[in-house]
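J.: Quick one: sequence and predicted model below, then my questions.
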Amino acid sequence: MERRKILLGSGAALATIVAGCSSSETGDDDPSNDSEDSLTDHDDDDDYDDDHDADDDDDRDDDHDDIPGYSGDVSFDSDKLSVESVERKDDTLDIVVYTDTTDSYELRKEFEKLGDELEKSIDDPEAFIAEINTLELIIEYDGSRVLSVYVDVQWVIDYMHGDLTEEELGDKVYETKD
C-alpha cells in the first residue's frame, strides 16, 4: 500500500511538472486571456472525490480482513526474501515473494524459517484453518517466477503445536516445488 501511495504521489508530481513545463513553453507572456473565472472557478465537478484513489488502494490491500484468524502481517525476517503481495483465492492464500537469489540451497534454508513467519501472522489457528486449506508461495526473481511451492495449512498448525520441526516443515514445503 505504501508503494502505491508513493507511486500515486510521484505520478501526480510528474503530471504537475509536465503540465507546468508545457504551459510555460507556449510563449504567451500576456496574462490577459486568464479571466478571473478560470482562476477561481475550479469546482465545476461537484462529484469529484479527492480521496477516491486512496480509498480504492486501501480496499485492495485489506483483502486479508475477510480471512478469520489471519492478521495479514506475513513477512520474512530475511535479506533473501520479501513479501510483495498476499491475495485470497477461495480456500487458497497466494503469497508472492521476491528473492535476490536463485540458489536452491539458500531458498530451502529460507523455507525452514517459514513456520515462524506464518505462526506470527495466524492469530486464531482454528478459524484460519476453517477458511484456508493451502498457502501458495510464488517466488519471483528479477520479475520472473523462479519457483512455486505450496504449504498445507495443517503443516503450519502441526508446526505451531510442536509436531513438526523447522527443518521438517522446510523439507515438506520444498518437496512441493514446481
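T.: In hand now; what should we look at?
J.: make it CA atoms for all contacts and neighbour counts henceforth
T.: Fine.
J.: Check this protein and tell me which residue is nearest its centre.
T.: Central residue check for the chain by Cα atoms, centre = their mean: the C-alpha nearest the mean position is that of residue 85, 2.8 Å away.
J.: Show me the contact partners of the longest helix along the chain.
T.: Under DSSP state H, the helix in the chain containing the largest number of residues is helix 2-24. Surrounding helix 2-24, the residues in contact under the criterion Cα atoms under 8 Å, 6 or more residues apart in numbering are 54, 57.
J.: ok, residue 104 - how many residues close by?
T.: Neighbourhood size, residue 104 [other Cα atoms under 10 Å]: 11.
J.: Please determine how far it is located from residue 142.
T.: The span separating residue 104 from residue 142 equals 16 Å under the rule Cα to Cα, to the nearest Å.
J.: Please identify the buried residues of stretch 5-19?
T.: Buried positions in stretch 5-19, judged by neighbour count with 16 or more other Cα atoms under 10 Å: none.
J.: chain center to that stretch, what's the gap?
T.: Between the centre of stretch 5-19 and the centre of its chain there are 21 Å (Cα atoms, centre = their mean, to the nearest Å).
J.: Contacts only, for residue 132.
T.: Residues near residue 132 by Cα under 8 Å, 6+ apart: 90, 91, 92, 93, 153.
J.: isn't the third one right up against residue 134?
T.: Yes. Residue 92 is within contact range of residue 134, at 4.8 Å (criterion: Cα atoms under 8 Å).
J.: quick one, strands of the chain?
T.: For the chain, the strands defined by DSSP state E cover 81-89, 92-99, 134-141, 144-152.
J.: Mind putting the ones you listed into TSV with distance to residue 57?
T.: As requested, those are arranged in TSV below (distance: least, Cα to Cα, whole Å):
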stretch	distance to residue 57
strand 81-89	13
strand 92-99	18
strand 134-141	22
strand 144-152	25
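J.: Could you verify my assumption that residue 75 touches residue 82?
T.: Yes. Contact status for residue 75 versus residue 82: in contact at 6.6 Å, counting by Cα under 8 Å.
J.: ok so, going back, so which of the strands of the chain is nearest residue 62?
T.: strand 81-89 (9.5 Å; Cα to Cα).
J.: Got another one to weigh against that:
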Amino acid sequence: MERRKILLGSGAALTTALAGCTGSGSNDDDSDDDNDDTESITDNDSENETENSGNETENSGNETENGDESDSEDSDGTDETASTDIPGFDSSKLSLESDKVSVSSVEQADSTVDVAATSGITDYQKLYAELETLAEAHESAIVDTEAFADAIDSIDWVVDHDAKRVVSFSVKTDWLVDYQNGDLSAEALLENVKSTAE
C-alpha cells in the first residue's frame, strides 16, 4: 500500500516536472518568435527610415534644382530682354554689308535708338563708302514701320576705332519712312545722314 502511494506520488511529480519543462520550452519558442518579430520590425523600420531619408535627399535635390532653375531664369535676364525691346525694330537685323564697320550694341533711350559701332578705318571718305548699305540695313531692321515711327524719332550712331570716336551721325525716322515709301533714294538718305555727322 505504501509502495503504491509512493509510485503514484512519483508519477504525479514526474508529470508535473514534464509539464513544467514543456511550458518552459514553449515559452522559449515564444520568446524566439518575439525576438524574430522584434528583429523583423526593427529591420523594417530601418529600411523605411533609409527609404525616407533617400526620398528627403531626392526632394532636397529637386528643391535645389528648382531653386537653381528659378535663379538662372532671373540671372538670364528674361525681363531685361523684354525691357530693351524696341517697338517695330529687330536690332539683330541691323547689320551693314561691310567688313570694316560692325554694330556692337543697340539700345533704346526714350524716343531715340543708340547704336554703337566699331570701325577698322578712320578715313571719312572710306568710312562713308562703307555706309552705302545704311538705308537697306535700317529697312531690314524695321519690322513694323508704324509701331517704330510712333515710338522712335531717330537712330543715333557712334562709330569708334580703338576706343576713340571716329564719327557720329543720326538717321531720322522720317527719312527711313520716306525711303520705304519710295519717296527718298538710298543715296539721298545717305547725304542727309552725312549732314548730321560730327
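T.: It's in. Note that this is a predicted model, so its numbers are computed, not measured.
J.: coming back round to it: alignment lookup: the residue nearest to the centre of structure 1 to structure 2.
T.: Using TM-score structural alignment, the partner of residue 85 of structure 1 in structure 2 is residue 105.
J.: leaving aside the residues next to it on the chain, what's closest to its match?
T.: Among residues not flanking residue 105 of structure 2 along the chain, residue 116 sits closest, at 5.2 Å (Cα to Cα, 6 or more residues apart in numbering).
J.: Could you measure from the aligned residue in structure 1 for the one you found over to residue 163 of structure 1?
T.: Using TM-score structural alignment as the criterion, residue 116 of structure 2 maps onto residue 96 of structure 1. Applying Cα to Cα, the value for residue 96 of structure 1 to residue 163 of structure 1 is 27 Å.
J.: wait, what's in contact with the residue nearest to residue 105 of structure 2?
T.: Counting by Cα under 8 Å, 6+ apart, residue 116 of structure 2 has contacts 103, 104, 105, 106, 157, 158, 159, 160.
J.: And the strands of structure 1: which comes nearest residue 71 of structure 1?
T.: When these are ranked by distance to residue 71 of structure 1, counting by Cα to Cα, first place goes to strand 81-89 at 11.5 Å.
J.: Buried residues in that closest one, which are they?
T.: Per 16+ other Cα under 10 Å, strand 81-89 of structure 1 contains these buried residues: 81, 82, 83, 86, 87.
J.: Which of the contacts of residue 116 of structure 2 are conserved in structure 1?
T.: Retained contacts for the contacts of residue 116 of structure 2 in structure 1, judged by both residues aligned by TM-score structural alignment, their matches' Cα atoms under 8 Å, are 103, 104, 105, 106, 157, 158, 159, 160.
J.: export these to JSON lines and tack on distance to residue 54 of structure 2?
T.: Formatted as JSON lines, the entries for these read as follows, by distance: Cα to Cα, whole Å:
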{"residue": "103", "distance to residue 54 of structure 2": "53"}
{"residue": "104", "distance to residue 54 of structure 2": "51"}
{"residue": "105", "distance to residue 54 of structure 2": "50"}
{"residue": "106", "distance to residue 54 of structure 2": "50"}
{"residue": "157", "distance to residue 54 of structure 2": "59"}
{"residue": "158", "distance to residue 54 of structure 2": "59"}
{"residue": "159", "distance to residue 54 of structure 2": "60"}
{"residue": "160", "distance to residue 54 of structure 2": "59"}
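J.: Residue 157 of structure 1 against residue 127, yeah?
T.: No. Applying Cα under 8 Å, one finds residue 157 of structure 1 not in contact with residue 127, separated by 11.6 Å.
J.: So for these two, which sits in the more crowded spot?
T.: With neighbours defined as other Cα under 10 Å, residue 157 of structure 1 and residue 127 compare such that residue 157 has more, 20 against 14.
J.: which residue in structure 2 lines up with that one?
T.: Using TM-score structural alignment, residue 157 of structure 1 pairs with residue 177 in structure 2.
J.: mind checking how far the closest residue to that match other than its chain neighbours is from residue 151 of structure 2?
T.: Once its chain neighbours are removed from consideration, residue 177 of structure 2 has its nearest residue in residue 145; the separation is 7.2 Å (Cα to Cα, 6+ apart). Taking Cα to Cα as the measure, residue 145 of structure 2 falls 10 Å from residue 151 of structure 2.
J.: cool, residue 194 of structure 2 as well?
T.: Counting by Cα to Cα, the gap from residue 194 of structure 2 to residue 151 of structure 2 is 24 Å.
J.: What of residue 182 of structure 2?
T.: Counting by Cα to Cα, the separation of residue 182 of structure 2 from residue 151 of structure 2 is 22 Å.
J.: Where does residue 63 of structure 2 fall, secondary structure wise?
T.: Residue 63 of structure 2 is part of helix 2-76, with elements assigned from DSSP states H and E.
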